[in-house]
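Undergrad: Okay, structure incoming, though there's no sequence with it:
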């Protein structure tokens, strides 16, 4: 098993077009001219991913007011994302990367430790993409709990 190359500050953010929980296509390039928080999470409706998504939901107005949009990406199917959105009242786009191709290009899929074992899976990661489409911040192996508060502090939001 090999680890995908990780993105670093200054790299061009790999563009993508994915389907959201409504079935509509969403591209990173749609957000050019705005700053975007792109976060990758393993699975909708699991405890950690729910906590993280709800933290983004609860802090969304402050992030938006500071000029940041939020996109959540997981390998879940569109139907599961719609249930997750409805169950938790999520108000930002949840995107389906079922074949994990976007995650691989962003370095958010590969080897990770899970309960002391090395496994292949989604690496919980968060990126800030600047208005020009470049990586302004790249964080891998983030914790679900407390991550949004740390992100806000780092961004001065």
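TA: Noted; the coordinates are in hand. The shown structure was predicted, so the numbers you read here are calculated from the model rather than taken from an experiment.
Undergrad: use CA for all of it now, contacts and neighbours both
TA: Fine.
Undergrad: Point to the residue nearest the middle of this protein.
TA: Nearest to the mean C-alpha position of the chain, by Cα atoms, centre = their mean, lies residue 39 at 1.4 Å.
Undergrad: these two touch, right, that one and residue 69?
TA: No - in this structure, residue 39 is not within contact of residue 69 by Cα atoms under 8 Å, at 11.1 Å.
Undergrad: returning to what we had before: which residues are in contact with the residue nearest to the centre of the chain?
TA: Shown in contact with residue 39 (Cα atoms under 8 Å, 6 or more residues apart in numbering): 70-73, 124-127.
Undergrad: out of those, what pair is the most spread apart?
TA: Maximum pairwise distance among the contacts of residue 39 (Cα to Cα): 15.0 Å, between 70 and 124.
Undergrad: In stretch 66-76, which residues are buried?
TA: Buried positions in stretch 66-76, judged by neighbour count with 16 or more other Cα atoms under 10 Å: 68-76.
Undergrad: Let me fix that, I meant to ask about stretch 51-65.
TA: By 16+ other Cα under 10 Å, the buried positions in stretch 51-65 come out as 51-57, 60, 63.
Undergrad: Okay, one more to line up with it:
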């Protein structure tokens, strides 16, 4: 089932309505390069994987979100949950971002927004009076190729905590 929802990024000046994939849907397959230039596909993951989309590396909200996943990393690992962040940043920017903040998270480069689009997480945004295409801050929890949880327009501050609490 696909439903509409109001999406709001803290930096976006207005609400957007986007159709989302839903729980029970098949997660769109992907293969992207990580911050080390290695190819990574969704099919490589067994069990639970958190696939979170974020607008831009090394910006305040995205850094907060990534660092919170880093801070809770051991808990994700202990539960056997992989975490993958996807943005439209180039690989070199992702490598710098991961290095600067000591991020254990796998960061994937989706420069043309194809994967984000397949996950209903890419489209027109507006900020400071400018309209542009970009990545929406949405997250999908996938288990063996099926979407088991959807988080729309997430708050970067408590997002990792929310996921862990919901998967307890």
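TA: Yep, that arrived. Since the model is a prediction, treat every value here as computed from it, not as a measurement.
Undergrad: how about the residue nearest to the centre of structure 1, what's its match in structure 2?
TA: Aligning on TM-score structural alignment places residue 39 of structure 1 opposite residue 52 in structure 2.
Undergrad: ditto for residue 24 of structure 1
TA: So residue 24 of structure 1 corresponds to residue 38, using TM-score structural alignment.
Undergrad: Repeat that for residue 94 of structure 1.
TA: Under TM-score structural alignment, residue 94 of structure 1 pairs with residue 107 in structure 2.
Undergrad: Can you tell me the element that match falls in?
TA: Of the helices and strands defined by DSSP states H and E, residue 107 of structure 2 is found in strand 106-109.
Undergrad: what's the mean deviation for that strand versus structure 1?
TA: Here the mean offset of strand 106-109 of structure 2 against structure 1 after fitting is 0.4 Å, by mean Cα distance after the TM-score superposition for structure 1.
Undergrad: ok, and what's touching that strand?
TA: Applying Cα under 8 Å, 6+ apart, the contact partners of strand 106-109 of structure 2 are 32-35, 40, 83-91, 94, 98.
Undergrad: switch to 6 Å and redo it
TA: Contacts to strand 106-109 of structure 2, defined as Cα atoms under 6 Å, 6 or more residues apart in numbering, come from residues 32-35, 84-91.
Undergrad: got it, and stretch 133-151 of structure 1?
TA: Stretch 133-151 of structure 1 is contacted by residues 9-13, 48, 52, 123-130 when judged by Cα under 6 Å, 6+ apart.
Undergrad: Just the buried ones from those?
TA: Those of the contacts of stretch 133-151 of structure 1 that meet the buried threshold are 13, 48, 52, 123-130, by 16+ other Cα under 10 Å.
Undergrad: which two from those end up farthest apart in space?
TA: Greatest spacing in those, by Cα to Cα: 48 and 130 (26.8 Å).
Undergrad: quick one on the thing from earlier: adding secondary structure, write the buried ones among the contacts of stretch 133-151 of structure 1 out as JSON lines.
TA: Converted to JSON lines, those look like this (DSSP: H, G, I helix; E, B strand; the rest coil):
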{"residue": "13", "secondary structure": "coil"}
{"residue": "48", "secondary structure": "helix"}
{"residue": "52", "secondary structure": "helix"}
{"residue": "123", "secondary structure": "coil"}
{"residue": "124", "secondary structure": "coil"}
{"residue": "125", "secondary structure": "strand"}
{"residue": "126", "secondary structure": "strand"}
{"residue": "127", "secondary structure": "strand"}
{"residue": "128", "secondary structure": "strand"}
{"residue": "129", "secondary structure": "strand"}
{"residue": "130", "secondary structure": "coil"}
